[in-house]
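Undergrad: got a predicted structure here, sequence first:
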Amino acid sequence: MRHPVDARRPAIYLVVGVVLALGAALLGGPAATGAPAGPAPAPQAAAPAQPAPACTEVRESLRPRGPLPAPGAMPAGSTMAAIAQRGRLIAGVDQGKFLTGYRNSLTGTLEGSDIDVVHTIAKAIFGDPQRVQFVVLNIADRATALERDQVDVVVNNFTVTCERQRTVEFSAPYMPASQRLLVPLGSGIREVEDLGGRTVCTSLGSTTEVVLRDLGLQVETLPGIPDCVLEMQRGRVAAVSSDDVILAGLAAQDPNTRVVGRALDTARYAVGMRPDEPDLVRFVNGVLEAARADGSLAASNRFWYTGRLDPVPPPPPPVYRD
């Protein structure tokens, strides 16, 4: 059915047109000059993102400022005071690396040289080394856990690299390490050259992977070194490569393996923290300095690695950038 035409509509349309034209004139639009509106300009392509500058140098850490505050008396407004208020230090660690960070099957507790470092930091904040919530992390998740503010610190064989320093602030190193090979007894493998095209396994996202690929080796990566050991025991890979302190723990667990080869690379383990919490970085460096001075850091290394790693690595002296 046709609807009757409303005679008022042309007048309404005219009024609306006048209002729109006046608005365009006031805003300087196309109607301001009476020129017809042309086609909209084509959107300009976004400029390609500039790649991040290549890393060329590892930065040293931040110097401690003054004496350490007494446990339970963290400076007001500091990151440490916020941790103290929460009642526990949240630390990202591993639970599968014998001697460095592992879960004792008899007690269910986490133990190892890295775990000792976490307890030392907690004791400095609370006066109680047990005030810790441990968060178990895969190698590839360490930096992400800090970026997402899931942990306060990461103490998990965390090697200081220039690339990682884009998103992580590290303490001064507390332990040196050398990258080597773990192989089955009787394999005939003594150096990487003896692999003869066979596969070597290491953890995904580790600096070890980069070194192995740069050597032209056939590499398989898995979430953790224990996964690689299982692959080696099944005969699917010929060797496992990681830091000697990690491999020493694996060899201690499996007497049918041994650590061999020259150092393919050297590393420095440090505590990882968020870049926007420099006060915590300086505090942790003060804690590590005290542990070097009283001998407790070296004593921890001797406890875990004597008879399993020769020589037992001493704590490196700190160097700071400020």
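TA: Nice, thanks for sending it over.
Undergrad: please count neighbours and contacts with C-alpha atoms only from this point.
TA: Noted.
Undergrad: residues of stretch 239-257 that come out buried?
TA: 239-252, 257 (16 or more other C-alpha atoms under 10 Å).
Undergrad: now do it: everything it contacts.
TA: Here stretch 239-257 makes contact (C-alpha atoms under 8 Å, 6 or more residues apart in numbering) with 97-100, 177-185, 199-202, 208, 225, 228-229, 232, 258-259, 267, 305, 308-309.
Undergrad: so what's the spatially most central residue of the chain up against?
TA: With distances taken as C-alpha atoms, centre = their mean, the residue of the chain nearest its centroid is Ala143 (2.5 Å). The contact partners of Ala143, by C-alpha under 8 Å, 6+ apart, come to Arg164, Thr167, Val168, Gly272.
Undergrad: follow-up on the earlier one: in helices only, show me the contacts of stretch 239-257.
TA: Among those, the ones falling in helices (DSSP state H) are Thr208, Ile225, Cys228, Val229, Met232, Tyr305.
Undergrad: redo those residues as JSON lines? Include distance to Pro313 and neighbour count.
TA: Shown next, in JSON lines, are these (distance: C-alpha to C-alpha, whole Å; neighbours: other C-alpha atoms under 10 Å):
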{"residue": "Thr208", "distance to Pro313": "19", "neighbour count": "23"}
{"residue": "Ile225", "distance to Pro313": "21", "neighbour count": "24"}
{"residue": "Cys228", "distance to Pro313": "24", "neighbour count": "24"}
{"residue": "Val229", "distance to Pro313": "24", "neighbour count": "26"}
{"residue": "Met232", "distance to Pro313": "27", "neighbour count": "21"}
{"residue": "Tyr305", "distance to Pro313": "8", "neighbour count": "20"}
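Undergrad: structure two is appended below for comparative analysis:
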Amino acid sequence: MWASIVIRLCALSASLSLLVACASPETTETLARAYPETTTMGLLQLEGSMTIAVPSDAAPLGFVGRGGEPRGMTVELGRYVARTLDVTPEFISMPADEVVTAVDNAEADIAFTIAPLSEEAVRVAEHSFTSPYLIAHQRLLVHAGDSADEVEDLAGHSVCSFLDPSTGIDLSSINDDVEIVNAASIRECVSSLRTRETQVATASDARLAGMMRALNRHAAGPRWTITGDQLTTEGYAAAVISGSPAWLNFVNSALARAEDEGVWGAAYERFVEPYLGPQDPPEISTEGAAALYPNLDEQV
């Protein structure tokens, strides 16, 4: 008798396992549904809208269009998250280094940041991060007429450096014949490159793309190009308020669905690929991206 029961249970278990294996994680319960009003998703559906903070000065990821409207890859991803919840997206644009404060101050429900994930960043109490929506690398921006392609070729060059201190590499540690000019903004680098005060820029390639876009827009002769080895790897993620794991899981699932449905690919191809070339969606978790930059102060 017990043998018969065990055999039946094993057969049932095998059947269930097969069904689970054949089903994708989201097919049994669609993201696009009505949520209880006790959840963040339900409250947003009740309001009929959600507020999305995006950078205003980080083209092509987030910028202000000619008509004053927000544009960029982050805008397209934000629209998709709102559409998945069946609510209207309301965007607020602000400088990239202030975007995350919109979530901290309850001004936005989600914020697409351009700050690299690190162990220190993900431990901030006020907000939580999704998995990365983009992977970037520190590289070089050089004039097409310059023969320099790598850091080793930059002897005698002045380099405008716009780096996050927790993730960036000082090029003078690789080539001590390089003069480093630190900049507080992308605009500073663009200005110094235009006047030839500096001849090269270094930053994450996602930020170099913004410089390249600004410089090439009015270039009369040889244009600017992103080149060189990938000196670092860093992930950019969206932020949501801490203490709402269900909301974080929803946004993560929506962004994953955006990849599956080609929304991520279309947004990347439209806004980013002209500067950085083809790229697949990130395959790294929040924790994995943060672990690339551990908190060295806590290491023994």
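TA: Ah, there it is. Here the structure is a predicted model, which is why all the values come from computation and not from measurement.
Undergrad: just the buried members of the contacts of stretch 239-257 of the first structure?
TA: Buried among these by 16+ other C-alpha under 10 Å: 97-100, 177-184, 199-202, 208, 225, 228-229, 232, 258-259, 267, 305, 308-309.
Undergrad: please flag which of these sit within strands.
TA: Applying DSSP state E to these, the entries found in strands are 97, 177-184, 199-202, 258-259, 267.
Undergrad: so Val87 of the second structure sits against Ile52, correct?
TA: No - using C-alpha atoms under 8 Å, Val87 of the second structure makes no contact with Ile52, being 11.7 Å away.
Undergrad: those two - which one has more neighbours?
TA: The neighbour comparison of Val87 of the second structure against Ile52 (other C-alpha atoms under 10 Å) goes to Ile52, with 26 against 18.
Undergrad: in the first structure, what sits opposite that one in the alignment?
TA: Matched to the first structure by TM-score structural alignment, Ile52 of the second structure sits across from Ala91.
Undergrad: now do the SS call for its match.
TA: strand (DSSP: H, G, I helix; E, B strand; the rest coil).
Undergrad: contacting residues for it?
TA: Applying C-alpha under 8 Å, 6+ apart, the residues near Ala91 of the first structure are Val118, Val132, Gln133, Phe134, Val135, Val151, Asp152, Val153, Val154, Val155.
Undergrad: and if you look at Ala3 of the second structure?
TA: Neighbours of Ala3 of the second structure in contact, by C-alpha under 8 Å, 6+ apart: none.
Undergrad: that one and Cys10 of the second structure: what is the separation?
TA: Counting by C-alpha to C-alpha, to the nearest Å, the gap from Ala3 of the second structure to Cys10 of the second structure is 10 Å.
Undergrad: again, but for Ile169 of the second structure
TA: 56 Å.
Undergrad: and the helices in the stretch 201-300 of the second structure?
TA: 205-217, 245-260, 263-271, 273-276, 286-291 (DSSP state H, counting those that start in this stretch).
Undergrad: quick one: residues contacting Ser178 of the first structure.
TA: Counted by C-alpha under 8 Å, 6+ apart, Ser178 of the first structure has contacts Asp243, Asp244, Val245, Ala263, Leu264, Asp265, Thr266, Ala267.
Undergrad: and for the residue mapped onto the fifth one from the second structure, the neighbour number?
TA: Under the alignment defined by TM-score structural alignment, Leu264 of the first structure corresponds to Leu231 in the second structure. Taking other C-alpha under 10 Å as the neighbour definition, Leu231 of the second structure ends up with a count of 15.
Undergrad: so Leu231 of the second structure sits against Leu171, correct?
TA: No - the criterion here is C-alpha under 8 Å, and Leu231 of the second structure misses it with Leu171 at 9.6 Å.
Undergrad: one step back: ok, so of the contacts of Ala91 of the first structure, who is nearest Arg9 of the first structure?
TA: Val151 (67.1 Å; C-alpha to C-alpha).
Undergrad: could you measure from that closest one over to Gly272 of the first structure?
TA: 10 Å.
Undergrad: give me the more crowded residue out of the two.
TA: Gly272 (30 against 23).
Undergrad: give the contact list for that one.
TA: Counting by C-alpha under 8 Å, 6+ apart, Gly272 of the first structure has contacts Ala143, Leu146, Val153, Val154, Val155, Phe158, Val168, Glu169, Phe170, Ser171.
Undergrad: so which of those residues belong to strands?
TA: Short answer: these in strands (DSSP E) are Val153, Val154, Glu169, Phe170.
Undergrad: how far away is the second one from Gly272 of the first structure?
TA: Relative to Gly272 of the first structure, Val154 of the first structure is positioned 5 Å away (criterion: C-alpha to C-alpha).
Undergrad: what residue of the first structure takes the place of Leu16 of the second structure?
TA: Match for Leu16 of the second structure (TM-score structural alignment): no aligned residue.
Undergrad: am I right that Leu16 of the second structure falls within a helix?
TA: Yes - when three-state DSSP is applied, Leu16 of the second structure is found to be in a helix.
Undergrad: now it: how far from Ala3 of the second structure?
TA: 20 Å.
Undergrad: how about Ile92 of the second structure?
TA: 64 Å.
Undergrad: how close does Asp149 of the second structure get to Met211 of the second structure?
TA: 17 Å.
Undergrad: max-length helix in the first structure?
TA: Under DSSP H, the first structure gives helix 9-27 as its longest helix.
Undergrad: which parts of stretch 160-179 of the first structure are buried?
TA: For stretch 160-179 of the first structure, by 16+ other C-alpha under 10 Å, it's 160-161, 164-165, 167-179.
Undergrad: from Glu289 of the first structure, how far off is Ala122 of the first structure?
TA: Distance, Ala122 of the first structure to Glu289 of the first structure, using C-alpha to C-alpha: 15 Å.
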